[in-house]
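Peer 1: here's a sequence, model it:
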Amino acid sequence: MDWKTGIICPIFKKGGIGIVSNHRGISLLDTAYKILSMALLRRLEIYAEDTLTEYQTGFRRRKSTMDHIFTIRQVMEKFYEYNKDLHILFVDFKQTYDSIDRDQLWITPTNFGIPRKLVRLVEICNQQTYCKCVLWGRPLKYLNAEPA
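Peer 2: Prediction:
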C-alpha cells in the first residue's frame, strides 16, 4: 500500500444495509503517514494557538465544541428567563472542504507566520492522495481522493 493511499471500509450504522448513506466510511491509513501527519499537526498547533481567537474551540487541545454548546444553552436560558425573542442561525459547512481553492490554501498559512517549508510538507501530504474501497473483503478500484 502506498503511504498516501487510504483503504476505506464501510461500517454499517442502521437502516437498510443496501443504502450507501447508512454506512460510515472508515479510512485505514499507512502507519508512516499517520506518524508524519501527527508530527506536522504538533508543529502547526504551535502557530495555531498564537493565531486563533478564544472563540475557535473545535479541533483544539483543551477546548471543545461543547464549550459553545454550553454558551448557547446559557444564552437560551437567559432569553427564556427574561421572556425575550431569540433567533439563532446555524450554517452547515459540510460541503465546504471540497470547494476550497487548493492553490490559495497553501499560500494563506505563510501569511500567518507558518514557515514555507512546513506548509510545503503539508501540501505534499495532500497531493496525489488515493483511496481504495474494500467491500465484503474484496478491494475495489483505486480512486483519486482529490476534488475534481
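
Peer 1: going forward, measure contacts and count neighbours with C-alpha atoms only.
Peer 2: Will do.

Peer 1: buried ones in the helix or strand that contains Y33, by neighbour count?
Peer 2: Using DSSP states H and E, Y33 maps to helix 31-51. Along helix 31-51, these residues count as buried under the neighbour rule (16 or more other CA atoms under 10 Å): Y33, L40, L44, A48.

Peer 1: second input sequence below; structure requested for side-by-side comparison:
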Amino acid sequence: MDWKERHLIKIPKQGDSSRCENYIGITLLSVPGKVLNRVLLNQMKDAVDAQLRDQQAGFRKDRSCTDHIATRWIIVEQPVEWSPSLYTNSIDY
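Peer 2: Purely as a prediction, here's the structure:
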C-alpha cells in the first residue's frame, strides 16, 4: 500500500443492509501515512492552541466540559446586577 493510499472498510450495523446508514466506515492507513498524519497533527495542534482563547476547552488537552459546567454554575449563582435575565448556551460535539 502506497503511503498516500487508504482503504475504507464497511462494517454493517444492525438493520437493513441495503441502507447506507446501517454501515460504519473504518479507514485503514499505511504506517508511513499514519506517521505523517501524527507529525502534521502535532504541528497543527501547537499552532492552533496558540490562537485559541484560554476559555476555549474543546479540542484541547486536559480540558473538559466539566470545567465549563463548573464555571457556568458559578456564574449562574452570582447575582446579576446589570440585567434581570441571564441566557447561556453550550455547544458540545
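
Peer 1: follow-up on the earlier one: closest one of the buried residues of helix 31-51 of structure 1 to I88 of structure 1?
Peer 2: Ranked by distance to I88 of structure 1 (CA to CA), the buried residues of helix 31-51 of structure 1 are led by A48 at 28.1 Å.

Peer 1: what's the spacing between that closest one and D103 of structure 1?
Peer 2: When CA to CA, to the nearest Å is the yardstick, A48 of structure 1 and D103 of structure 1 sit 20 Å from each other.

Peer 1: repeat for G15 of structure 1
Peer 2: For G15 of structure 1, the distance to D103 of structure 1 under the criterion CA to CA works out to 40 Å.

Peer 1: could you do T5 of structure 1 as well?
Peer 2: 22 Å.

Peer 1: higher neighbour count, these two?
Peer 2: Neighbour totals were compared for T5 of structure 1 and D103, and T5 leads with 21 against 9 (other CA atoms under 10 Å).

Peer 1: alignment lookup: the more buried one to structure 2.
Peer 2: In structure 2, the residue equivalent to T5 of structure 1 is E5, according to TM-score structural alignment.

Peer 1: residues in contact with that match?
Peer 2: For E5 of structure 2, the residues meeting the contact criterion (CA atoms under 8 Å, 6 or more residues apart in numbering) are L29, S30, G33.

Peer 1: rerun that using 7 Å as the cut-off
Peer 2: L29 (CA atoms under 7 Å, 6 or more residues apart in numbering).

Peer 1: and the helices in structure 1?
Peer 2: Under the criterion DSSP state H, helices of structure 1 are mapped to 31-51, 65-81, 102-105, 108-111, 116-125.

Peer 1: want to throw those helices into CSV with distance to I19 of structure 1?
Peer 2: Written out in CSV, the entries for the helices of structure 1 read as follows (distance: least, CA to CA, whole Å):
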stretch, distance to I19 of structure 1
helix 31-51, 31
helix 65-81, 30
helix 102-105, 32
helix 108-111, 39
helix 116-125, 32
